[in-house]
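*Asks:* could you look at this predicted model? Sequence included:
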Amino acid sequence: MTLAAPLAAGRIDTGDTAWLLAATALVLLMTPGLALFYGGMVRTKSVLNMLMMSFVSIALVTVVWLAAGYSLAFGDDIGGGLLGGLDHAGMSGIGPDSVQGTVPTLLFATFQLTFAIITAALISGAIADRAKFGAWLVFVPVWALLVYVPVAHWVWGPGGWILDKLGALDFAGGLPVEITSGASGLALCLVLGPRLGFKKDAMRPHNLPMVMLGAGLLWFGWFGFNAGSALGANGLAAAAFLNTLAAGCTGLLGWLFVEQKRDGHPTTLGSASGAVAGLVAITPSCGSVSLLGALVIGLAAGVVCSYAVGWKFKLNYDDSLDVVGVHLVGGIIGTLLIGVFAVESMTGGTEGLLYGGGLAQLGKQLVAVVAVGTYAFVVTYGIAKLIDRTLGLRAGEEQEHTGLDLTVHAETAYDHGVLGHGAPVSSSVVPSAQKVKPQA
């Protein structure tokens, strides 16, 4: 993501501004898309809770971002490339005439806000079916300030150490978005422990059409996510747009190939997951690689992530909706392969190993991956432990067995659907079930 000096005295370009307005709306749409994607993947008894975890993240992260997050992430560095200052806390000093490059600073800040929102929401998939909603309300703003904001400054902020000192590349968020959400999801999994019946009960997606709709909305929004990161209506945005489409396609095909070879049948869930894996991997690299590189990166992510989602059963961590297997693993693949496939025509200078650039850039990408992944995991683990010891992070066993929709939100997604473990529920039973006292 290219950045001009903060609040630079420039001139607004109407074409760039129009494109970034559209891109911002596209990225915001990704969070409702994610809600549908995740909501379809869980069992009927917790679908509304899953939707709520994404939607409430929009509100929580927005408040935190406007209060201090934007200033800390994109304000002038206050030393060491670790964090920005609070000069623009509460968006102070930023008016409608303030310009960031060729777009209004308020628009740039809003565009960045949508990234922070979906990153927090992504984590919820790792802890589906068993986390206290009240604890989630506390976790999201604390995590956004302590994990997302510092990493965003390292990678994109003025003076950030990964950008300025290390020289690692990340065009649209492999490090701040994909790797932080995946590593943080893993930390939460370990603190919470597995769901009741993990590795024993079938926990199949309850609504695959909803999953496919959510994946489609995510793919649609991803064009704003990646091409919007050019911060202008230009050739770089067009290249990132095409790379995004290409990687999503090869990710889908790679996943289906593995399913056909391994299981004997391609699935709708696999196609949705494969497309998302390809999109995850191309996120950091879409502005650094050629079309060939995008095709290979998407394919690699589709194949590798299709195996990675099964690691939880061997290693005994319950990543409910495969945030670790898709976002962490896919983010690592896409970030590292910049060091292999980067081309000068896209980067303006840096070349990857395949194009004669040697191992230097690959080494920089590896350092960034390890640093960000370790930081996100350790800090998130600490936050989760603190919340668990004070408020309690996990829902009660009865709540989890009955379903969080009824016990937390006093609602059901389907009046005449199936609840719990798949037994039909008559209309005479539903009213009494709804008398369960909601608990956050």
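*Replies:* That came through fine.
*Asks:* C-alpha from now on. contacts and neighbour counts both.
*Replies:* Noted.
*Asks:* please tell me how far Phe223 sits from Asp170.
*Replies:* Distance of Phe223 to Asp170, given as CA to CA, to the nearest Å: 16 Å.
*Asks:* and here is the other one:
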Amino acid sequence: MIRFITTSIYIFAFLLLAGPATVMAQDSLSVAPAAIEAAAPAPAEAVVEEVAAVLDSGNTAWILVATILVMLMTIPGLALFYGGLVRQKNILSIIMQCLLCVGLISILWVSFGYSWVFGTSLMESGSAWGAIIGGSDKLFFNGMTLDTLTVGNIPEILFALFQCMFAVITPALIIGAFAERIKFSGFLVFTVLWAILVYNPMAHWVWGGGWMQKMGAIDFAGGTVVHINAGVSALVMAIMLGKRKDYKPGRPTTPHNITFVFMGAALLWLGWFGFNAGSGLAADGLAANAFLVTHLATSVAAMVWLAIDWVLHKKPTAIGTCTGAVAGLVAITPAAGTVGVLGAFFIGAISSVLCFFMVAYVKPKLKYDDSLDAFGVHGIGGIVGSVLTGIFATQAITGQEGVQGALYGDWNQLWIQLFVTAATIVYSAVLTFILFVVVNKTVGLRVPPRIEEEGLDVYEHGETAYNS
């Protein structure tokens, strides 16, 4: 019996050590069975045994939780944050726009969005289009079973759902730029087209094996795909849609419920741990580091904004501190998988200063009406984070063979980050401009003056948020 137990332990140890040698196709999301050969020399006629990948229950449980956290960022997080910042007569329009993004984008994602972003048929066929778009092999989650695994040995259907929440929140961020003056029907059409023609290609380029990923761009959780993409589009929409009728540069509209703003910011802060720490697709040290630097950068950014508010305006404000926290969350997003504590400190502080300057000085100077500072926080924060990733990335996090930034001697990564950031800005701006013209000429985007004056809630949705 003792000899049997000892032999069993040896066999188990061998299999455990041989497991990491499993060969996984790097260019495909699905994990395929791979051949594992014995370490000792084997006869030529030896049979090579295939060992199937086994689901990792720990990683799966963590990504299930992370998916829930990312969904909480849109509803109720963003809905409360943006909803509290607008006037009482328009809060339901914000809530409805966020709800629309969750429901409609989820349907589009399952139907073809996931396939266009993470499909592999075009790349596997050798087509040059594979650098631009994924393909049609995963339409309606075709071929994905309960046993189909992906990176981290989690179910691919879970990975697809996790990524769905990113696709949901990105167009929802744009809402802040044109709040209180956009038609719901126009918003619906614009959001559908934007998700298809702007978000899906960008996500494939950076995460799905597209040209940006191949050139070495770092975007751990969405600095380019989510925040620069949405922030730049928000600026274009705000300028083209025009200012609100009662907008006065330098005189922000009084928020109707600052408690909602705080609640929304708190839920965003909480949800962002799933957003960033979940993007490594494993419950491991990288996730722990992403969690740490996300919290640290956010804390620094919030305190820096509070201090600036206190010095310049003589009072530290709740709205300012919440806005600073969001700026820090945005900026650390692309860098969460590559920077340590030092990078988190500087990214949080720099993003807070630059976003404050953009919101408090540049916007009033240029006189555009970015209602809830979608560009000033998400656009600028995303740009800052993407560029600083090329400076503060460190092999202490990425490993000895991993990337590092200019601070540690690798200037090439900084140039890559600068190029990808510029390309994202140009693509988002041009496509958003085209979509605005098309939708405005067909469905129309701006509500009539009377509806804007009396409130979108009653005229667009037939409801009021508060009934006395």
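*Replies:* Good, I have the coordinates. Owing to the predicted nature of the structure, the values given are computational and were not obtained by experimental measurement.
*Asks:* helices of the stretch 101-250 of the first structure, start to end?
*Replies:* Using DSSP state H, counting those that start in this stretch, the helices of the stretch 101-250 of the first structure run over residues 105-123, 133-143, 149-156, 180-192, 208-227, 235-263.
*Asks:* pull up the aligned stretch in the second structure for the longest helix along the first structure.
*Replies:* As assigned by DSSP state H, the longest helix anywhere in the first structure is helix 360-390. With TM-score structural alignment applied, helix 360-390 of the first structure matches the range 412-442 in the second structure.
*Asks:* average gap between the matching stretch and the first structure?
*Replies:* Once fitted to the first structure, stretch 412-442 of the second structure is off its aligned match by 0.7 Å on average (mean CA distance after the TM-score superposition for the first structure).
*Asks:* would you mind listing the buried residues in that stretch?
*Replies:* For stretch 412-442 of the second structure, the neighbour count (16 or more other CA atoms under 10 Å) marks 412-418, 420-421, 424-425, 427-429, 431-432, 435-436, 439-440 as buried.
*Asks:* and what of stretch 407-417 of the first structure?
*Replies:* So stretch 407-417 of the first structure, judged by 16+ other CA under 10 Å, has buried residues Thr407, Val408, His409, Glu411, Thr412, Ala413.
*Asks:* contact partners for the aligned partner of the third one in the second structure?
*Replies:* This points to His409 of the first structure. Counting by TM-score structural alignment, His409 of the first structure corresponds to His461 in the second structure. Contact analysis of His461 of the second structure by CA atoms under 8 Å, 6 or more residues apart in numbering lists Leu92, Ser93.
*Asks:* can you tell me how far His461 of the second structure sits from Asn90 of the second structure?
*Replies:* For His461 of the second structure, the distance to Asn90 of the second structure equals 10 Å [CA to CA].
*Asks:* just Val261 of the second structure next, same as before
*Replies:* Using CA to CA, Val261 of the second structure is found at 14 Å from Asn90 of the second structure.
*Asks:* burial count for the equivalent of Ala183 of the first structure over in the second structure?
*Replies:* The alignment partner of Ala183 of the first structure in the second structure, by TM-score structural alignment, is Val232. Val232 of the second structure: 28 surrounding residues under other CA atoms under 10 Å.
*Asks:* same question, Ile2 of the second structure
*Replies:* Look at Ile2 of the second structure: counted by other CA under 10 Å, it has 7 neighbours.
*Asks:* tell me how far it lies from Tyr10 of the second structure.
*Replies:* From Ile2 of the second structure across to Tyr10 of the second structure, the span is 12 Å (CA to CA).
*Asks:* quick revisit: ok, the buried residues of stretch 407-417 of the first structure vs Ile123 of the first structure, which is closest?
*Replies:* Nearest to Ile123 of the first structure among those, counting by CA to CA, is Val408 at 19.5 Å.
*Asks:* for that closest one, helix, strand, or coil?
*Replies:* At Val408 of the first structure the chain is in helix, as set by DSSP: H, G, I helix; E, B strand; the rest coil.
*Asks:* where does it sit relative to Gln361 of the first structure, distance-wise?
*Replies:* Separation of Val408 of the first structure from Gln361 of the first structure (CA to CA): 48 Å.
*Asks:* Asp318 of the first structure too?
*Replies:* Distance of Asp318 of the first structure to Gln361 of the first structure, given as CA to CA: 34 Å.
*Asks:* Thr60 of the second structure maps to what in the first structure?
*Replies:* Thr60 of the second structure maps onto Thr17 in the first structure, by TM-score structural alignment.
*Asks:* that match and Met91 of the first structure: what is the separation?
*Replies:* 19 Å.
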